[in-house]
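Enquirer: Sequence plus predicted model, see below.
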Amino acid sequence: MAAANESQGLKIAVAAFVTLTVILAVTSYFLYSSYSRTEGLLQSETEKASKSQRAASEATNQYDEFRKYVGTRGEEFDAAKAEVDGHFKKVNDRLAGIANSINAALTKAQGAGAQGTELEEAKQKIQQLVASYGNEPNKNYISALDRLLELLESTALVDSELTVNYLALRNSLESSTSVSKQQIDVQSKAATDSKTDLQAEHEKHDQERRTLLGKVDQLTTELDQTKTELANLAAQNRQQTEENARKGELLTSILREQRAQLDLRETVLDRPDGHLTYVDFDRNEVQLDVNRRQGARPQMKMTIFDANSSGVPTEKPKGIIELTQVGDQHSIARIIKTYNPIEPLRIGDIVYSPAWSPDDPMRFALIGKIDMNRDGKDDRDDLKKMIEDAGGTVDYDLPPPNAGRESGKLTARVSWYVVDERTPLRDVYTKESETTLAQQAGYDKRRGEMIKEARQNGSRPIEIGRLLSYLGYDMNAPIVGRAEGINSRALKRLTEKKTLNDAQKAAEAAKREELRSDDAKQPEPEPEAAQPK
């Protein structure tokens, strides 16, 4: 059993050894075959790497050689490419500048007179080359050099053409300069001759000028003396003229004042305004030939003068009447006052109003103070009312200070200007100050100017005393005051129309018939036609 077990173990050991040997042999075979294949691949890859290294080294050498040939300083491809692109850009810019310079030179040459179709063709060719160089889609180094060479050829052609033109121009200029020099020599000789003649003329005229200057100095001296004499005579004449003017103004003012005084005292005769046609002393009434068509109206006051007086107005009126009824043919007036009882009013006496005339009212101007009753107070409002009641109008009024304002306008239509030169019957005291003195001075100046203007307009002066006598003003008449009480019955009895009985009516009719018969026997004098004063 034990030997069997050993034999069995040996068999197992031999079998295991054989199995391990086979496994080792197979493994060694596979390992050897893999090693052989790997070694072949290694050798093949080594040869490829060697070839690639040689190719890379050769490419690097060729890149360095090409870079040196091109002239780039960058070793890397991107830097070299950027440098080449920048160089191309600079070339483009310089090429554009060269083209512009060539065009400017050609234009300047043609403007200076250069001729020939070659220049124009070269210019166009250069423009075409520059345009083709800039517009070429696949631009490279060789094409760029080709375009630059063509541009260089065109530029050389332009230079040669310009040189030829410059030479021709130079020859032409030299010939022109020679001709011009000859002409300049001729003109220079003529100018020299003219200058010589001109200097001779200058000397001649200078001599004559000195002679004339001497005469001018002499005449200037005489003229200054004459001017001095004329100035002295003019001064004497001016003094004499001023003296004569002062004397004339003084004499004129004296004459004006004397004339004003004479005008105030002089009686200026006027035309009658009407005549009395009937006098009734019982009724204290008169009838006159003043009617409504002539402008008469009730309450107008008129002055009566004697029919035999030399003219109207005079210093001796007979009486004052006031119109009560104004008709179409005649008017009725009541007798207000009779100055002389032994000279009553008679038929044919003259009717006169200083403020009224037929068909045209008289116009007045009040200049200065108006003191009707000589009490030192201004009464111009009362005088205006009296003038208006008499049928006149006041066109201009110049009151003194503190008596109103200037009103109206002084025109040539004013017939009379009223002044009051009388002194008051009592002293009047006013407070004086700088303001009142200045106002008084301005008033005096204005009064003188207005009196002068009135005289120049032809207006006649009238003294207020004479005007008041013509208007029927009585200085001794009592001043009517304010009524405190009125007897109505007595006033009505006095103012109502009187009724006449039959006997009185018959006597009145007989009296009127008798007057009419007397008037028929003795024709009434025809009154003068009413005319404006």
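Expert: It's in.
Enquirer: use CA for all of it now, contacts and neighbours both
Expert: Will do.
Enquirer: which residues in the stretch 251-400 of the chain form helices?
Expert: Applying DSSP state H, counting those that start in this stretch to the stretch 251-400 of the chain gives helices spanning 380-389.
Enquirer: how much space is there between Ser517 and Val26?
Expert: 211 Å (Cα to Cα, to the nearest Å).
Enquirer: What's the first helix or strand after the helix or strand where Leu41 lies?
Expert: Under the criterion of DSSP states H and E, Leu41 resides in helix 2-70. Using DSSP H and E, the helix or strand that directly follows helix 2-70 along the chain is helix 77-112.
Enquirer: And here is the other one:
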Amino acid sequence: MASKENQNLQIVVIVLAILVFILAGVAFWLNGKKTTAMARADDANTKASEAGRSEREMQAQANNYKVWIGYQEADTYDTLQESFAGDMEKYGKYFEEENRSYRNILENIFEENRLLGQNEVTAKAQVKDLTVRLLSLEKEKEAQIAKHIEDKDAAIAQKESLRNDFQQQREAMIEENRKIADQLEEQRTRIDELTAACADTEKTLNQEIEKLKRMLVVLKDNQAVPDPYAQPADGEIRLVDQRQGKVWINLGTLDQLRPQVTFSVYSGDTSDIYAAESKGSIEVTQILGAHLAEARISSDEPTRPLEKGDKVYSQVWNQGRKVGFALAGIIDMNGDGVEDLAQMKSVIAMNSGKVDAMPDGKGGIVGDMTVDTRYLILGKYPEGARKEEANERRSWMKINEDATTLGIETITLDEFLNLLGWQAERRTVKLGAGARAEDFPAIMRGDRIPQDTNSQRRKFRPRKPQAAY
């Protein structure tokens, strides 16, 4: 602390020296004024004497300032100026130019010392607090070390126990591996024997395959190449009884044929059903055997009667597979103005078909169409103003949009029934005196459904191949 007080005193002396230096400058100036005054008038002598005295006093003060700031009385102004510049460069380097003075430097040093003292007090308090915390941590560390040693001893004991268990399991596993190795060796021997037997069998089979390939090549060379785009028939007429209107075909129980299935009939020399013209239609009445069924002639032409060897084909029935259809609109099969939806579903079912989708009567659709759906059958478009017909119209639009998206072909109800060979039931009525008026109802021409007079307008389209699952 004594050195700091000496430094402070030196700084004060330096400041006083500066003040003395300033006073010396003023004395020099007064001395000049005095010389001028003596030259001008004699009465300036008195003033000069006073000025000399003042100068001596100021010189004495300046000398005192020099001593106060740590210099000798004999030090010149240049010496003081050079020392001041060095002190300012050393101690006042970070002060503004106008604030560079010994007093400002002393005040700054005092303030820094004061702050250092405060920081020292704070640091001592922190050191005390840290010492207390260190002692607490040391106690915790000792407790943790003791706990760690205890856990280590327990882990060593557990390791010994696990090592013993592992050794026992290892010995058991070695014994099991030895048994498995013996079994594996036996299996390898057995596999080698089977491999040798398989090799002999494979050699024999390859020889047979080569023989069969050669036979197949010969058979293919002798076989006519069929038209890959021709649609084959479903069956063939084996016998015809024109008097009773019956025929027998080569389809039966093994073909999953059922009564009431209808077929279109084509000439026996037809190889492509697409390009042929139908001779008539038949309806299965009785299944007689594995590949034999009886059917009635539902329609034919007198100029082209059905004959033995004629081909039969159905767009709905497919051997071993149900063909799907979709319905839209009002299904009126016999033109009596009454919807025959239930009868239509029955006719499709009798021909081993199924209904994939149809209107639900609420503007929606029951079921779902797929890419395998054969036709969308369009009934009469619902044009009424009733709520039910408005729902039917919404169903009509939705089911047609779905059919367009899936690429399903549409067909009118009349066209479908013609392709199916289906005809409405007709009963015999008496003519003449025994005739009844109710047997001849009036026909409303405005509701008549126009018939397609162009027999070549639509022919069967190719059956879609059965999906492979």
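Expert: Sure thing, it's come through. As the structure is a prediction and not an experimental result, all values here were calculated from the model.
Enquirer: Tell me how they score on TM after superposing.
Expert: With the length set by TM-score structural alignment, normalised by the length of structure 2, the two chains reach a TM-score of 0.41; 229 aligned residues with a Cα RMSD of 4.3 Å.
Enquirer: Could you check the angle the helix holding Leu41 of structure 1 makes with helix 77-112?
Expert: Calculated by axes from the mean of the first three to the mean of the last three Cα atoms, to 10 degrees, helix 2-70 of structure 1 forms an angle of 20 degrees with helix 77-112.
Enquirer: Tell me the gap between helix 2-70 of structure 1 and the middle of its chain.
Expert: 123 Å (Cα atoms, centre = their mean, to the nearest Å).
Enquirer: helices or strands up against whichever strand or helix holds Glu150 of structure 1?
Expert: Here Glu150 of structure 1 sits within helix 141-265, counting by DSSP H and E. Applying 3 or more Cα pairs under 8 Å, 6 or more residues apart in numbering; DSSP states H and E, one finds that helix 141-265 of structure 1 contacts helix 77-112, helix 117-135, strand 460-463.
Enquirer: Can you list the buried residues in the first one?
Expert: Going back to what we said before, that points to helix 77-112 of structure 1. 80, 83-84, 88, 95-96, 98-99, 102-103, 106-107, 109-110 (16 or more other Cα atoms under 10 Å).
Enquirer: Quick check: which helices or strands does it pack against?
Expert: helix 117-135, helix 141-265.
Enquirer: of all the ones you listed, which lies closest to Asp64 of structure 1?
Expert: helix 141-265 (17.1 Å; Cα to Cα).
Enquirer: the inter-axis angle of the closest one versus helix 77-112?
Expert: Calculated by the same axes, to 10 degrees, helix 141-265 of structure 1 forms an angle of 50 degrees with helix 77-112.
Enquirer: Can I take it that Ile287 of structure 2 is in a helix?
Expert: No - using DSSP: H, G, I helix; E, B strand; the rest coil, the assignment for Ile287 of structure 2 is strand, not a helix.
Enquirer: if I read this right, it contacts Ala293, doesn't it?
Expert: Yes - Ile287 of structure 2 is within contact range of Ala293, at 4.4 Å (criterion: Cα atoms under 8 Å).
Enquirer: Settle it for me: which of these two has more neighbours?
Expert: It is Ala293, of Ile287 of structure 2 and Ala293, that has more neighbours when counted by other Cα atoms under 10 Å, with 23 against 20.
Enquirer: The more buried one contacts Leu239, doesn't it?
Expert: No - using Cα under 8 Å, Ala293 of structure 2 makes no contact with Leu239, being 10.5 Å away.
Enquirer: Quickly list what's touching both of those two.
Expert: Jointly contacting Ala293 of structure 2 and Leu239 under the rule Cα atoms under 8 Å, 6 or more residues apart in numbering are Trp248, Ile249.
Enquirer: ok so, going back, dump the buried residues of helix 77-112 of structure 1 to JSON lines, plus distance to Gln218 of structure 1.
Expert: Below are the buried residues of helix 77-112 of structure 1 laid out as JSON lines (distance: Cα to Cα, whole Å):
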{"residue": "Ala80", "distance to Gln218 of structure 1": "101"}
{"residue": "Glu83", "distance to Gln218 of structure 1": "96"}
{"residue": "Val84", "distance to Gln218 of structure 1": "97"}
{"residue": "Phe88", "distance to Gln218 of structure 1": "92"}
{"residue": "Leu95", "distance to Gln218 of structure 1": "84"}
{"residue": "Ala96", "distance to Gln218 of structure 1": "82"}
{"residue": "Ile98", "distance to Gln218 of structure 1": "80"}
{"residue": "Ala99", "distance to Gln218 of structure 1": "80"}
{"residue": "Ile102", "distance to Gln218 of structure 1": "76"}
{"residue": "Asn103", "distance to Gln218 of structure 1": "75"}
{"residue": "Leu106", "distance to Gln218 of structure 1": "73"}
{"residue": "Thr107", "distance to Gln218 of structure 1": "71"}
{"residue": "Ala109", "distance to Gln218 of structure 1": "69"}
{"residue": "Gln110", "distance to Gln218 of structure 1": "69"}
